[in-house]
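Q: Okay, here's the prediction I keep looking at, along with the sequence it came from:
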Amino acid sequence: MGDGRRQPNPKINYWRLLGSPRRHPNLPAEAGEHLAARAALLDGTYREVAARVPANSQIVFDDDGRLHFAALEPEPEPASLRQLREAVEAMLPRVDLPQALLEVFSWTGADQAFTSVTGGEARLKDLHVTIAALLVAHSCNVGYIPVIGATDALKYGRLSHVDQTYLRLATYRAANATLIDYQAAIPLAQAWGGGLVASVDGMRFVVPVPSVYARPNPKYFGRRGGATWLNMINDQAAGLGGKVVAGTPRDSLYVLDVLYDRDGGKRPEMIVTDTASYSDIVFGLLTLAGFAYAPQLADPPDQKMWRIDRAADYGAFQDAARGRVDLARIERHWEDILRIIGSIHTGAVRAYDVIRMLSRDGRPTPLGDAIAHYGRIAKTLHILRLADEPGYRRQIKSQANLQEGRHSLARKIFHGRSGQLYQRYQDGMEDQIGALGLVLNALVLFNTRYVDAAVNQLRADGFDVRDEDVARLSPFVRHHINMLGRYSFHLPDLPGGLRPLRDPGTADDE
């Protein structure tokens, strides 16, 4: 059976795509008017931003006319936010990790997504308990021993059978979709964001066993090989999907594949990545595919800005805008561009293979160069917006920080065997990291619901709860969840639907 991912034909001749009729539904068949509109947008944006430069304290130009950004000031943390955070965290009920998973299953029915690979096996008694145990075993990287128990659902034979028969990438993805949708409906998640901003970044794992699916990189893995979990998270803190890749390749090769192969949730509109994911071709492909690409740019002076009109006077940006976009080159290749984007959109090819196809010996092909020229328009608009809107820079930084917070929680969960991934094969890596991703989403949902309940209780008690402070509460709090030692798989009766919140005045050791 398949794993639920988009499956392009591995034997396809990608150049034959240029003769295919596929088109992206949101791109015009003729380039002329579309490119004229892009040119007008770029020209107008240059002029508007240049007019505001005298009042803009966030940017300076050096003697060579290159653009520099002032460092963003840290967002102030008011006393009201600190007080709210302390009160909320003191109220969160303490649970073992498996109890949190079982409770999330009881709310969402996500455990029903785990079906037998044979399609015909009767539903096992207490299957949800076995699934919770296996998720703990894999996501915590501790194996079966700490979760084995005396009940039938926790015996070794049962764990092994369910692991081989019910847990696979397709069922992880289906369960994730349920969790993502449930969490998105909670008011607190909606206070964090609308689900339309997402970031894609990599989390590195040392792979200490011999594997052709691991690659060396001394910076991250020392003398051993390793793999990267390239994963996507939206602004509501829900993990939308991911992909395990060997070593530490440029994220830009895989960003589009991760975007198009998400487990669930809304289709993101704005995509945040780190600097390593940036290239002009990727800018072009993402923009053509309908995404607003917003990578962090580590060193703006090294980022060439581009113009279309050689004669235009862009004021303070005149020297910075030293590159020229060739619209005629884009127009000559427009039909092929449409077919490439259409093929990615329909899943006929992986974007990874297209990006590799568009370059040869480190240099873009003529088609790749045309897409890069298109991308330079979007890149320059992005730089201009970074220069003009500190709030835009802060939004990008905030989303990147959110993903760092998720990776930090993932490290706490994946604590066994020194946090190293002991899987030799791609399928094993994908399955184990799939368990980690699902547990992360379950804990984010658990926290979202309980923090939301705590905020509501504080409001009812007359506590000064400000909406702007609520929006800055973390979905990744973890002190109340035990992830170590042996685990309890007993879920108490919860007649009110949730556990009682703790009294914030109760001492921590009680």
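A: On my side now, so go ahead. Numbers count the residues shown, from 1 in each chain.

Q: okay, CA-based contacts and neighbour counts for the rest of this
A: Will do.

Q: Am I right that Gln432 is in contact with Ser139?
A: Yes - counting by Cα atoms under 8 Å, Ser139 is a contact partner of Gln432 at 6.7 Å.

Q: So the two - more neighbours on which side?
A: Counted by other Cα atoms under 10 Å, Gln432 and Ser139 do not tie: Ser139 has more neighbours, with 26 against 22.

Q: and the longest helix along the chain, what does it pack onto?
A: Longest helix in the chain, counting residues (DSSP state H): helix 426-460. Contacts defined by 3 or more Cα pairs under 8 Å, 6 or more residues apart in numbering; DSSP states H and E place helix 426-460 against helix 79-91, helix 97-108, helix 127-139, helix 169-184, helix 187-192, strand 239-246, helix 390-413.

Q: can you put these in a markdown table and add distance to Tyr254?
A: Supplementary listing: the helices and strands packed on helix 426-460 in a markdown table, determined by distance: least, Cα to Cα, whole Å:
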| stretch | distance to Tyr254 |
| --- | --- |
| helix 79-91 | 37 |
| helix 97-108 | 31 |
| helix 127-139 | 24 |
| helix 169-184 | 18 |
| helix 187-192 | 27 |
| strand 239-246 | 8 |
| helix 390-413 | 17 |
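
Q: what about versus this one:
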Amino acid sequence: MQGLLSALTIIAELYRTGKRRLPDRVPLRFVPSAWRPFVLRDGIVDRAAYELCALAQLRERLRAGDIWVSGSRQFRDFDSYLIPSATFDALREKGPLPLAIETDFDRHIEERRARLDTAIEQVTVLARQGELPQVRLNESGLIISPLKAATPPATEIARRAAYDRLPRVKITDLLLEVDAWTGFSECFIHRRSGREADDRNALLTVILADGINLGLTRMAETCRGASLRQLAHLHDWHISEAAYGEALGRLIDAHRAMPLAALWGDGTTSSSDGQQFHAGGRGAAIGDINARSGNEPGVAFYTHVSDRYGPFATRVIAATAGEAPYVLDGLLYQQTGLTIEEHYTDTGGASDHVFGLMPFFGYRFAPRLRDIKERRLHLLPGQEAGPLLAGMTGEPIALGHVAAHWDELLRFATSIRTGTGTASAMLRRLSAYPRQNGLALALRELGRLERSIFMLDWLRDIDLRRRTQAGLNKGEARNALARALFFNQLGELRDRRFENQTYRASGLNLLVAAIILWNTRYLEVALADIGTPDEIARHVAPLGWEHISLTGDYSWNVEDRPDPDALRPLRAVRSLLAA
């Protein structure tokens, strides 16, 4: 590193003085082998090649974070993202760090070693006995059979019967009813005065315009009694990302307290996934192209969903951005009373960095890895996998490197926990390095260890596979409802500004949560009315929208709204048959 900096100093001096020849002795240790035939010609240093090599190496070192520029935003020292070393030392000396793992390195590794030894032994014994659930593992390789559907056949009949009983309702009436239950509109206070909106209906109109992607101009034309000027004023002064987060928290907390929601899960597991939305019209340039989602530009809404179907966090990310850095954001910064212990993603949300970081905050990471058979187990030094698992074993964990950077890892995780920086911003910075720095490599090695434990758990625990599949299915079903709601402007984002895209994503998620809450409350009554047992009711999702009118004139009939402690009457079966 010092050799490169010295070379750059020499080059700068040449340009300052106007000299053409390099000094007789110049630093060469930084020159890679691929560059040496060009830099050294017959034992003589070629100035042009030397300069190009030095600048190329400077670019790589800047990207890797090994060299930084004082005052720069893009090429900041990574240490500046973390809490000051003195503050971290004070926190450590005062008491236990706000982390969920054993902070003593030796004890932490021994606990992980014991877990890995146990998992290896159990998988080996079960495999030799042919008792790995829906898994065949032998010297020839690994075969994992797809999970069989666990939904009872009577579920579809119960679902149709229950939804046939739900009242038909306009989306505006649904929002009024949910607002009467939760008061979520109170969260959208004036940015300056802190007062609630004088016209509650106009505020709900603005939220609805975000949620269904209609926009304020067309909403003003469609909604009676609201002018564009009034809606724009409310949006400018009352709508904010923080307000959307607080309002969503009210809906999620109200929903998770309902008895029917408890049948769907205990509220301790969740999943997250990205949903692609195309960017159309003049704003097409705002989007990037992701080959997996077609050749049209767009962005993605990355949403976290609890096992009770509640979408408790969402954010906008670039279509080409990796999903893995954003997994922790939704878990750490959500504004609900949920206590998540286990989280699921698909392969796109999984990386060794996320595997390594999750335990620091008390989360068990359980992604559905599409290529699990091609992935390698990484054991600690001195551990043996045995002949049955030998074909799945890769290079051992670089334990010495992890030990050398353990304090940095603790400081890194503490910085995220204390809010010095977001998890996504820090992980994006680490993963962007073409040649990863010491901290990134240490976190990767720790993640390999956690992933190896998880892979063995995946083979021996069919309940873990079922929970993961069920969690991801709930997120995908929620995406179908979101797609149905976000139907205006061909379902495309036309806004150039990231702030407006965020409002659309937050409004859509709030609308989804309101429909889920409304459906759940009425499904409780409908399922009880038709005598549905709990083992069937737990498979009926609150994601239907056939009974909700999403289009037409958006009017707010407050007089027709039931009292907060009352519900609309269910539809009678005879009237359905007559229709």
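A: The structure has been received and is ready for your questions. Model, not experiment: these values are computed from the prediction.

Q: Might one say that Asp288 of the second structure is in contact with Asn295?
A: No - assessed by Cα under 8 Å, Asp288 of the second structure is found out of contact with Asn295, at 9.4 Å.

Q: who's more crowded, those two?
A: A direct count of neighbours by other Cα under 10 Å for Asp288 of the second structure and Asn295 places Asp288 higher, at 19 against 11.

Q: The more buried one -> the first structure?
A: Applying TM-score structural alignment, one finds that Asp288 of the second structure aligns to Arg215 in the first structure.

Q: The residue located most distally from the centre of the first structure in helix, strand or coil?
A: Ranked by distance from the centre of the first structure (Cα atoms, centre = their mean), the top residue is Ala311, with 41.2 Å. Here Ala311 of the first structure is coil, with the state taken from DSSP: H, G, I helix; E, B strand; the rest coil.

Q: and if you look at Gly157 of the first structure?
A: With three-state DSSP as the criterion, Gly157 of the first structure reads helix.

Q: do Phe277 of the second structure as well
A: strand.

Q: surely it meets Gln489?
A: No - between Phe277 of the second structure and Gln489 there is no contact under Cα under 8 Å: 11.4 Å.

Q: When these two are compared, which one has more neighbours?
A: Neighbours were counted for Phe277 of the second structure and for Gln489 using other Cα under 10 Å; Phe277 has more, 20 against 14.

Q: Translate that one into the numbering of the first structure.
A: Aligned partner of Phe277 of the second structure by TM-score structural alignment: Phe205.

Q: contacting residues for that match?
A: With contact set as Cα atoms under 8 Å, 6 or more residues apart in numbering, Phe205 of the first structure has these partners: Phe221, Gly226, Ala227, Thr228, Trp229, Gly419, Gln420, Leu421.

Q: With Met429 of the first structure instead?
A: Here Met429 of the first structure is in contact with Val244, Leu421, Gln423 (criterion: Cα under 8 Å, 6+ apart).

Q: Show me what it aligns to in the second structure.
A: Per TM-score structural alignment, Met429 of the first structure is aligned with Gln501.

Q: distance of that match from Thr182 of the second structure?
A: 26 Å (Cα to Cα, to the nearest Å).

Q: And Ala162 of the second structure, by the same measure?
A: 24 Å.

Q: okay, those two: which has more neighbours?
A: Taking neighbours as other Cα under 10 Å, Ala162 of the second structure and Thr182 compare with Ala162 leading, 24 against 18.

Q: What lines up with that one in the first structure?
A: Ala162 of the second structure maps onto Val88 in the first structure, by TM-score structural alignment.

Q: mind listing what the residue nearest to its match when sequence neighbours are not counted touches?
A: Closest residue to Val88 of the first structure apart from its sequence neighbours, by Cα to Cα, 6 or more residues apart in numbering: Ala454 at 5.8 Å. The contact partners of Ala454 of the first structure, by Cα under 8 Å, 6+ apart, come to Val88, Met91, Leu92, Leu501.

Q: Tell me the buried residues in stretch 466-478 of the second structure?
A: Residues Arg467, Thr468, Gln469, Ala470, Gly471, Leu472, Lys474, Gly475, Glu476, Arg478 are the ones in stretch 466-478 of the second structure that count as buried (16 or more other Cα atoms under 10 Å).

Q: What's the match for the last one in the first structure?
A: Same thing as Arg478 of the second structure. By TM-score structural alignment, Arg478 of the second structure lines up with Arg406.

Q: Might one say that that match is in contact with Ser474?
A: No - counting by Cα under 8 Å, Arg406 of the first structure stays clear of Ser474, with 10.1 Å between them.

Q: Quick one: map Thr268 of the second structure onto the first structure.
A: So Thr268 of the second structure corresponds to Leu196, using TM-score structural alignment.

Q: tell me the contacts of the residue nearest to its match when sequence neighbours are not counted?
A: Leaving out its chain neighbours, the residue that sits closest to Leu196 of the first structure by Cα to Cα, 6+ apart is Pro268, at 4.3 Å. By Cα under 8 Å, 6+ apart, Pro268 of the first structure lies in contact with Gly195, Leu196, Val197, Ala198, Asn234, Phe291.

Q: that older thread, for the residue lying closest to the match of Arg478 of the second structure once chain neighbours are set aside, grab the count of nearby residues.
A: Closest residue to Arg406 of the first structure apart from its sequence neighbours, by Cα to Cα, 6+ apart: Phe476 at 6.7 Å. Phe476 of the first structure: 20 surrounding residues under other Cα under 10 Å.

Q: and the aligned residue in the second structure for Phe476 of the first structure, how far is that from Ile157 of the second structure?
A: Using TM-score structural alignment, the equivalent of Phe476 of the first structure in the second structure is Leu543. Distance from Leu543 of the second structure to Ile157 of the second structure, counting by Cα to Cα: 16 Å.

Q: Kindly report the same for Ala209 of the second structure.
A: 35 Å.

Q: ok, those two, which is more surrounded?
A: Per other Cα under 10 Å, whichever of Ala209 of the second structure and Ile157 has more neighbours is Ala209, with 23 against 11.
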